[in-house]
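Engineer: the following comprises the amino acid sequence and a computationally predicted model.
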Amino acid sequence: MGKGTMHYINNIKSFLAILVIIFHTNSAYGGEGGWYYIESSNNFISTSILTLINAIFQSFFMGLFFFIAAYFSPRSYDNKGFYQFLKDRVPKLLIPAMFYFLLLNPLCINLVAKKNYFNSLGFYNMWFIIALLYFTLAYAIIRKVFTLKVRKYEFPSSKNTFIFIIFMGLLNFITRLFFPTNQLYIHDFSLGYFPQYIILFLLGIIAYRNNWLNKIDNKMVTLYYKVSLISILTMPLVFFIVSTYSSNLEGFYGGFTLESLYYSFWEPFTYVGIILKVLYYFQHRLNYNNSFLQLTSRSSYSIYIIQAPIIVSLQLLLKNLDVDILLKVLLVVLITFIVSLFFSIFLLKIPKLNKII
């Protein structure tokens, strides 16, 4: 299956694109994450639910994006070589990122409040694509410069997986002493999360070379998925304890704090089991295709690119709608998905764009 059609991977891409819409909409209505226009709410329970959902999504979905992107890089490079590999990959990453930088980011900002065009330039949501561009360039250059032997690695045991979790927790904590997760740096990178992205990109390459996706053991999936659920359940309790002595979440973002230490380890304890579960479940239950799944998977990249101004426009349109904040989130998510899917269908009919997105 490593070299054949893997419908479940395309279905995971569609799933992740939907999670991006949910994450950004949650952020727009009070969940932690940052957004162009935040509609505040006094409903503590609703905003806490949105924050918890965002924390869970943040723990795994972008890392899984990087893993999947990396998984297909070795095969593509093997078939095309250095120059053709970059010729195919770079425009698909750079052109959408620049389109967002020059047009969609200023549009989103100016929908909320008028701002000088040059001051509204930015990658914002496209940070992922720019990071993936850098990772791709680094991979291609290393392959070009060095003659790398393909080493064989057994699929990690339960013990080695636990060691990996501890290692990632420590790496997160150390990184966030210098780069708190609530601060953006060059290209709107939140560098506090980058240890996960870099490691999962590397693991995607290793997984392809060793056919790991076909070696995922159900017993280990079950074990670490239970660990993920237990980890998730600890967060409301920790939030409650912290709320007794602090009115904000600043300590979780980084620095030498118990909150940062907890969150640094909470992430890998949460995302390892979820990623294993998603990969295993989609492979064994959703490894098929139909017209709708094919359409959504083909549109997932363009949905990722264009969803931001749709969310912001809907926020402004519905801001006077007096309903529970969770219902408003659901409404915006559904409409955004439908509208962005239709826009994507239209864009994919344009021959030159079709080759890029």
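Structural biologist: Cool, the structure landed. Residues are numbered from 1 along each chain as shown.

Engineer: C-alpha only now, for contacts and for neighbours.
Structural biologist: Fine.

Engineer: which residue, other than its chain neighbours, is closest to the residue most central in space within the chain?
Structural biologist: The centre of the chain sits closest to residue 62, judged by CA atoms, centre = their mean, with a distance of 2.0 Å. Distances taken as CA to CA, 6 or more residues apart in numbering place residue 197 nearest to residue 62, at 7.4 Å, with adjacent residues excluded.

Engineer: and the one you found, how close does it get to residue 131?
Structural biologist: 9 Å (CA to CA, to the nearest Å).

Engineer: now residue 61
Structural biologist: Counting by CA to CA, the gap between residue 61 and residue 131 amounts to 15 Å.

Engineer: which residue, other than its chain neighbours, is closest to residue 316?
Structural biologist: residue 112 (7.9 Å).

Engineer: any idea how far residue 184 is from that neighbour?
Structural biologist: In terms of CA to CA, residue 112 sits 20 Å off from residue 184.

Engineer: next: residue 337.
Structural biologist: For residue 337, the distance to residue 184 - CA to CA - is 27 Å.

Engineer: and residue 232, by the same measure?
Structural biologist: Counting by CA to CA, the separation of residue 232 from residue 184 is 26 Å.

Engineer: who has more neighbours, these two?
Structural biologist: Neighbour count, other CA atoms under 10 Å: between residue 232 and residue 184, residue 232 has more, with 20 against 15.

Engineer: for the spatially closest residue to the more buried one that is not a sequence neighbour, what is the enclosing helix or strand?
Structural biologist: Nearest residue to residue 232 in three dimensions, chain neighbours excluded: residue 270, at 6.6 Å (CA to CA, 6+ apart). Using DSSP states H and E, residue 270 maps to helix 258-285.

Engineer: that helix - contacts with which helices or strands?
Structural biologist: In terms of contacts (3 or more CA pairs under 8 Å, 6 or more residues apart in numbering; DSSP states H and E), helix 258-285 is packed against helix 7-28, helix 44-71, helix 158-178, helix 218-243, helix 250-253.

Engineer: what about 10 Å?
Structural biologist: On a contact count with 3 or more CA pairs under 10 Å, 6 or more residues apart in numbering; DSSP states H and E, helix 258-285 meets helix 7-28, helix 44-71, helix 158-178, helix 194-209, helix 218-243, helix 250-253.

Engineer: for that helix, which positions count as buried?
Structural biologist: 259-280, 282-283 (16 or more other CA atoms under 10 Å).

Engineer: got another, please set it beside the one above:
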Amino acid sequence: METMENANERAKARAKNAGSRQPHIDDVRSLVIFLVVLIHASVTYSGLGGWYIVENKPDSIDMATKALCGFFNSFNQAWFMGIMFFFGGYFAFEALSRKGPGSFLRDRLLRLGIPLAAYMLAFQPLIVYYVAYPQELRPMGSLFSLYFGRYLATGMFLDGSGPLWFAEALLAFCAILALAARQIPRLGKPASGGAKVPSTAKLLSVALFTAAFAFALRLFWPIGTDWMNLQFCFFASYIVLFVLGVLGARGGWFLELTSGARSRWLIAVFAIGVPAWACIMLFGGILTVSLDSMNGGLTWQSAAYALWESFTAIGMCVGLTAAFANRAGAKRRATLAEIDIPSPGALSRFLSRNSFSVYVFHPAVLIAITKLARGWALPTLAKALIVGLAAYAITIALAELVVRRVPGVRKYF
């Protein structure tokens, strides 16, 4: 049982870190944004997934390329947006406990709602009309006529969130959190005495629950379906990890994810998870039948895939957070109050301050480069990698040199 002295130290540590940036979390988020761009490039050239434009169909690429792109896409899909909700839950509770439900929700409406509205009402139609499908859409009418006559009038804009579906979902989660804290005030305050980092057994239980949740959701929303650009088939891990982040902040254990024991979850994910993925694909019939049985329904393939996906999500979230915390030099001495979070380096700060801009604006850049590269005679994997890296580099340069210099824009992007 935790002593009163330890509980007091936890409270001091929580107050010390409240509202402060955590360099290791910024670094993980920068990595995730980089992976987002590469995955969209992979989808563009493999056809395995949905994107604005797709250059190849899955049946038109060789089996080795399909397997590598398939693993890259599905492995990262299992965790990379989930960890963003994990961090989102942590920072949401920290803000809620400081500001109260009303101010917290107003702040989130501005921080998330303005970029979301800007993308749906401006960026999406501009990208689709001028970058993705200019030859197809211009004969149908001007941007003005299509925008007001179809995009707004028919409600198509509700499906135009693009990558900002994340902001939309996070805003909904924050609204529910604020409502819960208003109805039950103690939920918006740190837990008395704090709590310990969940044990391996508890985290495995969370993974099992997440798998069951995902399996159930996919009975109604199989993988590959969406509603207003929201893929509910993946929301099991998003919801669970957001709640886990909230609990980590409320219990005061989130910043304790720094031990070597936690980072060993990464080893487990790769040592167990990668072979498990291959077995599910091979024995699930990937070489002989379609993937429909894995996408949802009362099949063992759907259950196995949900279990693998949930184990990967929990393992990567815990393991990667711990590994990056160790890498950043977060040291745990006698008490949590003595954790030393060092200042980030210049590269880390550069990537971090531009990461959200890259997330928002990379679609236009990636699509433009994809069209310019149509004449390049390169293997599919090489082309996807080169185009993805180029899109990331150009977008982050534009973010630093242009977006951050527009008055009022840098606050939200």
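Structural biologist: Everything's here; your move. Every value quoted in this text rests on a predicted model; they were computed, and no experiment measured them.

Engineer: which one of the helices and strands packed on helix 258-285 of the first structure lies nearest to residue 300 of the first structure?
Structural biologist: helix 7-28 (5.3 Å; CA to CA).

Engineer: so that closest one aligns onto which residues of the second structure?
Structural biologist: For helix 7-28 of the first structure, the aligned range in the second structure is residues 23-44, judged by TM-score structural alignment.

Engineer: mean shift of the matching stretch relative to the first structure?
Structural biologist: Compared with the first structure after fitting, stretch 23-44 of the second structure has a mean deviation of 1.0 Å; criterion: mean CA distance after the TM-score superposition for the first structure.

Engineer: contacts only, for the counterpart of residue 199 of the second structure in the first structure.
Structural biologist: Superposed on the first structure with TM-score structural alignment, residue 199 of the second structure falls opposite residue 157. For residue 157 of the first structure, the contacting residues are 163, 217, 220, by CA atoms under 10 Å, 6 or more residues apart in numbering.

Engineer: buried ones among these?
Structural biologist: Neighbour-count burial within the contacts of residue 157 of the first structure applies to 217, 220; the criterion is 16+ other CA under 10 Å.

Engineer: could I get the contacts of residue 157 of the first structure as JSON lines with distance to residue 38 of the first structure?
Structural biologist: Shown next, in JSON lines, are those (distance: CA to CA, whole Å):
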{"residue": "163", "distance to residue 38 of the first structure": "39"}
{"residue": "217", "distance to residue 38 of the first structure": "42"}
{"residue": "220", "distance to residue 38 of the first structure": "40"}
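
Engineer: now, which of the contacts of residue 157 of the first structure sits nearest residue 73 of the first structure?
Structural biologist: Residue 73 of the first structure lies nearest to residue 217 out of those, by CA to CA, at 24.2 Å.

Engineer: and that closest one, what is it in contact with?
Structural biologist: Residue 217 of the first structure sits next to 155-158, 276, 280 when contact means CA under 10 Å, 6+ apart.

Engineer: can I get those in CSV with distance to residue 298 of the first structure?
Structural biologist: Converted to CSV, the contacts of residue 217 of the first structure look like this (distance: CA to CA, whole Å):
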residue, distance to residue 298 of the first structure
155, 30
156, 32
157, 34
158, 35
276, 24
280, 22
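
Engineer: of the residues you listed, closest to residue 37 of the first structure?
Structural biologist: residue 276 (34.2 Å).

Engineer: now check the second structure for the residue matching that closest one.
Structural biologist: Under the alignment (TM-score structural alignment), residue 276 of the first structure pairs with residue 318 of the second structure.

Engineer: pretty sure its match contacts residue 268?
Structural biologist: No: judged on CA atoms under 10 Å, residue 318 of the second structure makes no contact with residue 268 at a distance of 11.4 Å.

Engineer: what's the overlap in contacts for the two?
Structural biologist: With CA under 10 Å, 6+ apart, residue 318 of the second structure and residue 268 have common neighbours residue 312.

Engineer: residue in the second structure paired with the residue nearest to the centre of the first structure?
Structural biologist: Residue correspondence to the second structure (TM-score structural alignment): residue 62 of the first structure is matched to residue 81.

Engineer: then residue 303 of the first structure?
Structural biologist: Using TM-score structural alignment, the equivalent of residue 303 of the first structure in the second structure is residue 358.

Engineer: who are the contact partners of the residue nearest to the centre of the first structure?
Structural biologist: Contacts for residue 62 of the first structure were tallied using CA under 10 Å, 6+ apart; they are 16, 19-20, 68, 128, 193, 196-197, 200.

Engineer: against residue 214 of the first structure, how distant is residue 289 of the first structure?
Structural biologist: Note on residue 289 of the first structure: its distance to residue 214 of the first structure, by CA to CA, is 19 Å.

Engineer: scratch that, residue 166 of the first structure is what I was asking about
Structural biologist: For residue 166 of the first structure relative to residue 214 of the first structure (CA to CA), the value is 25 Å.

Engineer: how about residue 171 of the first structure: what's its closest non-neighbour residue?
Structural biologist: Of all residues not flanking residue 171 of the first structure in the chain, residue 195 sits nearest, at 6.8 Å (CA to CA, 6+ apart).

Engineer: hang on, the one you found packs against residue 168?
Structural biologist: Yes: using CA under 10 Å, residue 195 of the first structure makes contact with residue 168 at a distance of 7.5 Å.

Engineer: more neighbours, those two?
Structural biologist: Ranked by neighbour count (other CA under 10 Å), residue 195 of the first structure and residue 168 place residue 168 first, with 20 against 17.

Engineer: which position in the second structure aligns with the more buried one?
Structural biologist: Matched to the second structure by TM-score structural alignment, residue 168 of the first structure sits across from residue 210.

Engineer: wait, that match sits on residue 306?
Structural biologist: Yes: under the criterion of CA under 10 Å, residue 210 of the second structure makes contact with residue 306 at 8.1 Å.

Engineer: what do those two both touch?
Structural biologist: Listed contacts common to residue 210 of the second structure and residue 306 are 216, 236-237; contacts here mean CA under 10 Å, 6+ apart.
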